[in-house]
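In: Please find the sequence and the predicted model below.
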Amino acid sequence: MGGDCLIEQICRYFQTNSGQYWQYVGQHITLTLVTLAISMMIALPLGYLGSRNKVVANFCVAFAQVLRIIPSLALLFLLIPFIGTGIIPALIALVVLALPPLLVNTILGFNEVSPLYKEVGTALGMNSQQLRRQIEVPLALPYILNGVKLAMVEIIASATLATYIGAGGLGTLIFTGLGLYDMTYVVIGAVSVAILSLLAMTSFDYLIRKVQKHDETNYSI
């Protein structure tokens, strides 16, 4: 009976507030994509440098390990005194949370490229830029994409908590529901976040398999 009532309330919400719902979804996706783009611009060059420099690699790994033991919500609240609240502070906090998987997987990806491929490329007359573009990046790409996938799922989940510092998005529904003791909002928000996370994971898993198949076809020795 309670389940039927909840379903009716959810249907009623979409009948009367569908515009508001899609606005929250749009805010959540926009915040996720902007955060991911900024994180990649920072992490990918730094990760590549880390694969070439042990000091940078050790710093990146230590940074990632420290962030992994700090809960997302705790980090957001710790940053409030320094960066305030709103979209920009939320972006900064989410970028910090997204960096560890991107950094670690980028370093791992480039380190996993076999020297044999580089030797073959050098024997064919490739310079360092050609080796990087035609051999290193394609072979490291599955690892990098896995890092992007993990970062994106982290951002989608943490963007829900970022509602606390004025970021908007689907977290607004969840915290509104908690404040009103109305499970309708909580269920709609939580299920929507879960669906976004699932779509991100399955899309990247498919892309990673395609890239790996391409690598096996073109780089088998």
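Out: Structure's in. What do you need? Numbers count the residues shown, from 1 in each chain.
In: When you work out contacts or count neighbours from here on, use the C-alpha atoms and nothing else.
Out: Fine.
In: ok, and Pro142, which helix or strand is that part of?
Out: For Pro142, the element it lies in under DSSP states H and E is helix 137-161.
In: That helix packs against which elements?
Out: helix 2-52, helix 72-83, helix 87-111, helix 171-180, helix 183-218 (3 or more CA pairs under 8 Å, 6 or more residues apart in numbering; DSSP states H and E).
In: Please repeat the previous calculation with a cut-off of 6 Å.
Out: The contact analysis (3 or more CA pairs under 6 Å, 6 or more residues apart in numbering; DSSP states H and E) places helix 137-161 against helix 87-111, helix 183-218.
In: what's the distance between the longest one and the middle of its chain?
Out: With CA atoms, centre = their mean, to the nearest Å as the basis, helix 183-218 stands 11 Å off its chain's centre.
In: try the first one
Out: Centre-to-centre, helix 87-111 and its host chain are 8 Å apart (CA atoms, centre = their mean).
In: how near is the residue most central in space within the chain to Ala90?
Out: In the chain, the centroid-proximal residue (CA atoms, centre = their mean) is Met152; its distance is 1.8 Å. Per CA to CA, to the nearest Å, Met152 is found 15 Å from Ala90.
In: Kindly report the same for Gln129.
Out: Gln129 is 36 Å from Ala90, by CA to CA.
In: circling back: if we go by neighbour counts, what in the helix holding Pro142 is buried?
Out: The neighbour-count check on helix 137-161 (16 or more other CA atoms under 10 Å) flags 137-161 as buried.
In: Check it against this one:
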Amino acid sequence: MKLNYRDKLILIVVFVLLVVVAGFMLFVKPAIDDCSQASSDLESAKVQLSDLQDQVDKDKNLAAEIQSLYTSTSQVAANFYDYQVAYKATDKVRELFAVDDVNIKNSNMTISAYGSAVLQPYTYTSTATATDFDTKVDEYNNAGSTDSAADTTAENTDANAEQTAQTIGYYSLDIQFTSSLSGFKNFADNLTTNNEKSMVIKNVNIENVNESEISGSMTLNMYVLKKLADPSAS
């Protein structure tokens, strides 16, 4: 079939259009899609970079914050005996008994297995009796400060609410002993003034209290904490 000039022109135009469309679909469109994806990836990377920079800014003082927390924690932990095996705990008690103004002799000492106890915060409430006159004086002194007192009470309540019980390790020691009464009193007083203040007389039974030498039994609770390693040393 012989094509005239018009038909040939139409075929050429159609062919060119097909080539253009095919080129667009095969080359241009994928390039546009890749560009769009690269732009999206770039924006995502910028957001991630911003988040990382914020984290870096937050963490730049992390070492100092860790050291500060370690220091404050160590100050609290200093009131407790370091975690130790049972025989070392009994040795520590013997050291406290051997102080010059104490000199307690134990005839028998047994120690429990290492266990845990719950330390619960508490608030001291005075049981002192107030007279009517004392009450009137308190009312006069507190006049006009009701709101302030209420605010203080609320703050204290909130603070107490934030306090939680803590579980801590301990040993319980049952001891038969002989001592002078003054020596035993000194031992009890020393428990509140020693560097570690976490040894507590749970109960005590003293015989012949009016004699120069007393004898009896007591139970000591020795609360211990495993001390943390200094982060600055690592």
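Out: That came through, no problem. Everything numeric here is computed off the predicted structure, so don't read it as measured data.
In: what's the TM-score here?
Out: Here the TM-score for the pair of chains, by TM-score structural alignment, normalised by the length of structure 1, is 0.22; 84 aligned residues with a CA RMSD of 6.0 Å.
In: For the residue nearest to the centre of structure 1, which non-adjacent residue is spatially closest?
Out: Nearest residue to Met152 of structure 1, sequence neighbours excluded (CA to CA, 6 or more residues apart in numbering): Leu36, at 6.5 Å.
In: What's the local residue count around that neighbour?
Out: Neighbourhood size, Leu36 of structure 1 [other CA atoms under 10 Å]: 24.
In: just Gln129 of structure 1 next, same as before
Out: Using other CA under 10 Å, Gln129 of structure 1 is surrounded by 10 other residues.
In: go on, Ile7 of structure 1?
Out: Neighbours of Ile7 of structure 1 using other CA under 10 Å come to 14.
In: Tell me how far the residue most central in space within structure 2 lies from Thr157 of structure 2.
Out: Against the mean C-alpha coordinate of structure 2, by CA atoms, centre = their mean, the closest residue is Thr73 at 8.2 Å. Distance of Thr73 of structure 2 to Thr157 of structure 2, given as CA to CA: 24 Å.
In: Tell me if I'm right that Ala117 of structure 2 and Ile168 touch.
Out: Yes. Between Ala117 of structure 2 and Ile168 there is a contact at 5.5 Å, judged by CA atoms under 6 Å.
In: Relative to Val14 of structure 2, how far out is Thr71 of structure 2?
Out: Distance of Thr71 of structure 2 to Val14 of structure 2, given as CA to CA: 83 Å.
In: before we move on, back to that, mind telling me what element the residue nearest to the centre of structure 2 is part of?
Out: Secondary structure from DSSP H and E places Thr73 of structure 2 in helix 62-77.
In: And for Gly216 of structure 2?
Out: Gly216 of structure 2 belongs to strand 214-225 when assigned by DSSP H and E.
In: can you state the direction angle for that strand and helix 62-77?
Out: For strand 214-225 of structure 2 against helix 62-77, the angle by axes from the mean of the first three to the mean of the last three CA atoms, to 10 degrees is 170 degrees.
In: Name the residues that touch strand 214-225 of structure 2?
Out: Defining contact as CA atoms under 6 Å, 6 or more residues apart in numbering, one finds that strand 214-225 of structure 2 is touched by 80-83, 169-180, 198-208.
In: 8 Å instead?
Out: Residues from elsewhere that reach strand 214-225 of structure 2 (CA atoms under 8 Å, 6 or more residues apart in numbering): 77, 80-84, 168-181, 198-208.
In: now it: how far from the chain's centre is it?
Out: Using CA atoms, centre = their mean, the offset of strand 214-225 of structure 2 from its chain centre is 28 Å.
In: So which bits of it are buried?
Out: Across strand 214-225 of structure 2, burial judged by 16+ other CA under 10 Å covers 214-225.
In: Now render the residues you listed as a markdown table, adding distance to Asp134 of structure 2.
Out: What follows is the buried residues of strand 214-225 of structure 2, written out as a markdown table (distance: CA to CA, whole Å):
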| residue | distance to Asp134 of structure 2 |
| --- | --- |
| Ile214 | 43 |
| Ser215 | 44 |
| Gly216 | 43 |
| Ser217 | 43 |
| Met218 | 41 |
| Thr219 | 41 |
| Leu220 | 40 |
| Asn221 | 40 |
| Met222 | 42 |
| Tyr223 | 41 |
| Val224 | 44 |
| Leu225 | 45 |
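In: where along structure 2 do the helices fall?
Out: Using DSSP state H, the helices of structure 2 run over 5-23, 29-59, 62-77, 86-97, 132-142, 146-162, 181-193.
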